[in-house]
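1. Predicted model and sequence below, questions to follow.
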Amino acid sequence: MLRAHAHQVLNDATIPELPGAYHGKVRDNYDLPDGRRIIIATDRISAFDRILAAIPFKGQVLTQTARFWFEATADICPNHVLDYPDPNVVVGRRLDILPVEIVVRDYLAGTTGTSILTLYKTGARQMYGVTLPDGLKPNQRLPEPIITPTTKAFDGGHDEPLSPEEILDKGLLTAEQWETLSRYAFALFARGQAMAAERGLILVDTKYEFGLDPEGRIVLADEIHTPDSSRYWFAEGYEAAFEAGGRPPSFDKDFVRSWVADRCDPYKDPIPEIPAELILETAAVYVRAFEMITAKAFEPPAPDEPILQRIRRNLAAYF
């Protein structure tokens, strides 16, 4: 299936007939005059602040995985979704995105400078307004889930860690907004963990993005519990890996990132041509992730119609 559809990738979703264009690293967005936003997930894969390649099915997997979770959590909090006119497209309410990104974590894991494992290894025990006990090992489950909020860098800057006190002191959120965000985030995460466990998966951590609608309600935006916004481990194999001090088995999508980093300075050098087999391996991981997370069979696009042509046809009513 992968080889038959390897030529079907959505590198670019420029549609001149749609207004208010904004092209992100992965998604192409269009703002309609009536307050709706059309979000098209391309197959672009981004790392090192640049686009590395296009992975077949990636945009469809992310859109449909998020759809699965938006529908499964609609009773917990409102979300931005209005319609799904195409497998790669969601139409949502345009929101004023809140300046705090919410990450919920239940394990001592992560590799970035703001991850709790990185900070813990430096000797830090107080972080993000919480205190972690001594003696935790990498990838160990925490005593209870925690929220690790960061600033939302709208201008391409770096996210910075925040505590609840700093969020309120800086006026980033009101006390009521912070209480609502926290309640929503913990409830969404608990639902995600419970449903993931039924599928043999551990939802380790995830990020949420919220915004305000015109009525001032807090609304869940962006994506939810996708393999790009969340860390999943396979439950089978976790204990053995943890006891051995190794990394638990997971959906490893970093083939392309690692391959590039091993061959050049990706922040300065030209990106070498990435082998087709590596692209297909990554596509296979995304498809497997979709099928395991949702317990649904992945439906590939029709082989005889380019993806952008299909999207244009399905969005014609919005022109």
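-> That came through, no problem. Here the structure is a predicted model, which is why all the values come from computation and not from measurement.
2. switch to C-alpha atoms for all contacts and neighbour counts from now on
-> Will do.
3. what does the lengthiest strand in the chain rub up against?
-> Secondary structure of the chain per DSSP state E: the longest strand is strand 201-212. The set of residues external to strand 201-212 that reach it, using C-alpha atoms under 8 Å, 6 or more residues apart in numbering, is 95-98, 100-107, 181, 185, 189, 192-193, 196-197, 218-225, 229-235, 293.
4. Okay, buried residues for it please.
-> By neighbour count, and taking 16 or more other C-alpha atoms under 10 Å as the criterion, the buried residues in strand 201-212 are 201, 202, 203, 204, 205, 206, 207, 208, 209, 210, 211, 212.
5. surely residue 85 meets residue 315?
-> Yes - taking C-alpha atoms under 8 Å as the contact criterion, residue 85 and residue 315 are neighbours in contact, 6.8 Å apart.
6. Return the distance of the host helix or strand of residue 312 from the chain's centre.
-> Counting by DSSP states H and E, the element that carries residue 312 is helix 307-314. Here helix 307-314 is found 24 Å from its chain centre; the criterion is C-alpha atoms, centre = their mean, to the nearest Å.
7. How about stretch 139-153?
-> Between the centre of stretch 139-153 and the centre of its host chain there is 15 Å, according to C-alpha atoms, centre = their mean.
8. Quick one: residues in contact with that stretch.
-> Contacts made with stretch 139-153 from outside it, assessed by C-alpha under 8 Å, 6+ apart, are listed as 98-109, 128, 130, 159-164, 182, 186, 242, 247-248.
9. Quick check on those residues: which are buried?
-> Members of these that pass the buried threshold by neighbour count (16+ other C-alpha under 10 Å) are listed as 98-109, 128, 159, 161-164, 182, 186, 248.
10. Show only the entries of those found in strands.
-> Applying DSSP E to the buried ones among the contacts of stretch 139-153, the entries found in strands are 100, 101, 102, 103, 104, 105, 106, 107.
11. List the contacts of the fourth one.
-> Contacts for residue 103 (C-alpha under 8 Å, 6+ apart) come out as 147, 148, 149, 150, 205, 206, 207, 208.
12. which residue packs closest to the fifth one, ignoring adjacent ones?
-> Just to be clear, that refers to residue 205. Nearest in space to residue 205, with sequence neighbours left out and distances taken as C-alpha to C-alpha, 6 or more residues apart in numbering, is residue 105 at 4.3 Å.
13. Presented hereafter is structure B, for comparison with structure A:
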Amino acid sequence: MSTTITETNFNFPGQTAKYTGKVREVYTINDDLLVMIASDRLSAFDVVMPKGIPYKGQILNQIATKMMKATEHLVPNWLIATPDPNVAIGHACEPFKVEMVIRGYMSGHAAREYKAGKRMLCGVEMSNGMIENDKFPSPIITPATKAEMGEHDEDISREDILSRGIVSEEDYILLEIYTYLLFKEGTKIAKERGLILVDTKYEFGKTKEGKIVLIDEIHTPDSSRYFYADTYNELQKKQQPQKQLSKEFVRQWLIGNDFQGKEGQEIPLMSDEYVNSVSERYIELYENITGETFVKGDVSNIMDRIEENVVSFLKK
């Protein structure tokens, strides 16, 4: 697994800062540009797993790039270029401290909360009588606080975001508009691929000029959940689990091995065989979401490759 990226320590020309997230590492250049490297780290329940997943970073970066280009006519984004399969470079932004989670269906975290008897999620009411994976009458926004490494994201309501001054009302209104626009377009793109975009999250930032833009990833299997459209109705009638494209299969494997990121729980052993099976699933996700064959990047000298490509771009 030495060909995976689990940590980077670059010193690029003009570098002024480095930030390490759960999956991405972000280098600030001259306080003007951000170099975002998608690592092969795997995060679930806000915990980073001990082994990297081959090609995962490339897959996430390339899906996010394609989706940003496909939605830039609706919502402005931070992206300037992708000089390497694992790298995106864009405008430096001040991130909003909330993730805009939007759900078209009652799945994942929403379903787990519903099963626990809750009918209110982030100040949004969920109707009685729903079963897991039912479609909401209309998509609902259920924001989460943006956690630092090693901490958990937490549900938060629109009212709390505004009352605590996390985001101004003027900015939040635009975040909601952008979230609905992106989800509508993402739903349309998914439908063309025979998929249902179930839920997803978007992150936004503000440029030096004060412009709100989409940042980070969009419509990737790490940030989104997809169902196969052709089997949805039949499985739902039988109240059977949906066939899906997302990171949920990892979460379910962890739950099955008594791990949900809670205090005192130990991460189960991930064998090389299991790690490779996760890599294969991510490649399947890429090909289904994009409709294109995945081309593996050269990982023989992956750190050298990234450094050369980034430095070459910055020199321009």
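-> Yes, it's here. Not measured: the values here are computed from a predicted model.
14. After superposition, what's the TM-score here?
-> Once the chains are overlaid, their TM-score stands at 0.88 when taken by TM-score structural alignment, normalised by the length of structure 2; 309 aligned residues with a C-alpha RMSD of 2.5 Å.
15. what about residue 134 of structure 2, how many neighbours?
-> Here the number of neighbours of residue 134 of structure 2 (other C-alpha atoms under 10 Å) works out to 19.
16. And it, what's its match in structure 1?
-> Under the alignment (TM-score structural alignment), residue 134 of structure 2 pairs with residue 140 in structure 1.
17. what sits against the aligned partner of residue 119 of structure 1 in structure 2?
-> Residue correspondence to structure 2 (TM-score structural alignment): residue 119 of structure 1 is matched to residue 113. Neighbouring residues of residue 113 of structure 2 by C-alpha under 8 Å, 6+ apart: 119, 121.
18. now the one 10 residues further on
-> With C-alpha under 8 Å, 6+ apart as the criterion, the residues that contact residue 123 of structure 2 are 142, 156, 157, 158, 159.
19. Can you find the partner of it in structure 1?
-> With TM-score structural alignment as the criterion, residue 123 of structure 2 lines up with residue 129 in structure 1.
20. ok, now how distant is that match from residue 51 of structure 1?
-> From residue 129 of structure 1 across to residue 51 of structure 1, the span is 35 Å (C-alpha to C-alpha, to the nearest Å).
21. Just give me the residue closest to the centre of structure 1.
-> By C-alpha atoms, centre = their mean, the mean C-alpha position of structure 1 lies nearest to residue 229, the distance being 2.2 Å.
22. and that one, what pairs with it in structure 2?
-> Aligned counterpart of residue 229 of structure 1 in structure 2: residue 223 (TM-score structural alignment).
23. Wait, its match touches residue 217, no?
-> Yes - counting by C-alpha under 8 Å, residue 223 of structure 2 does reach residue 217; the two are 7.2 Å apart.
24. Burial check on the corresponding residue of structure 2 for residue 16 of structure 1, number of neighbours?
-> Under the alignment defined by TM-score structural alignment, residue 16 of structure 1 corresponds to residue 11 in structure 2. By other C-alpha under 10 Å, 13 other residues sit near residue 11 of structure 2.
25. Also residue 42 of structure 2?
-> Neighbour count of residue 42 of structure 2, defined by other C-alpha under 10 Å: 22.
26. Same check on the one 3 residues further on?
-> Using other C-alpha under 10 Å, residue 45 of structure 2 has 16 other residues around it.
27. try the one 10 residues further on
-> Taking other C-alpha under 10 Å as the criterion, the count of residues near residue 55 of structure 2 is 26.
28. For it, give its distance to residue 282 of structure 2.
-> Distance of residue 55 of structure 2 to residue 282 of structure 2, given as C-alpha to C-alpha: 8 Å.
29. Then residue 222 of structure 2?
-> For residue 222 of structure 2, the distance to residue 282 of structure 2 equals 10 Å [C-alpha to C-alpha].
30. okay, those two: which has more neighbours?
-> Using other C-alpha under 10 Å, the more surrounded residue of residue 222 of structure 2 and residue 282 is residue 282, with 25 against 21.
31. what range in structure 2 does the helix holding residue 312 of structure 1 sit on?
-> Structural correspondence for helix 307-314 of structure 1: residues 302-309 of structure 2, per TM-score structural alignment.
32. do the same with stretch 182-200 of structure 1
-> Mapped onto structure 2 with TM-score structural alignment as the criterion, stretch 182-200 of structure 1 occupies residues 176-194.
33. same check, this time on stretch 89-97 of structure 1
-> The counterpart of stretch 89-97 of structure 1 in structure 2, counting by TM-score structural alignment, spans residues 87-95.
34. can you give me how far that stretch is from the chain middle?
-> 16 Å.
35. tell me which residues in that stretch are buried?
-> Going by neighbour count (16+ other C-alpha under 10 Å), the buried part of stretch 87-95 of structure 2 is 87, 88, 89, 90, 91, 92, 93, 95.
36. Export those as CSV, with columns for secondary structure and distance to residue 164 of structure 2.
-> Formatted as CSV, the buried residues of stretch 87-95 of structure 2 follow (DSSP: H, G, I helix; E, B strand; the rest coil; distance: C-alpha to C-alpha, whole Å):
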residue, secondary structure, distance to residue 164 of structure 2
87, strand, 35
88, strand, 33
89, strand, 32
90, strand, 30
91, strand, 28
92, coil, 25
93, strand, 22
95, strand, 17
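37. okay, now residue 9 of structure 2: neighbour count?
-> Counted with other C-alpha under 10 Å, residues neighbouring residue 9 of structure 2 total 9.
38. quick one: secondary structure of it?
-> coil (DSSP: H, G, I helix; E, B strand; the rest coil).
39. how close does it get to residue 207 of structure 2?
-> If you measure residue 9 of structure 2 against residue 207 of structure 2 using C-alpha to C-alpha, the figure is 26 Å.
40. what does stretch 302-313 of structure 1 contact?
-> 4, 5, 8, 9, 10, 13, 15, 86, 88, 89, 301.
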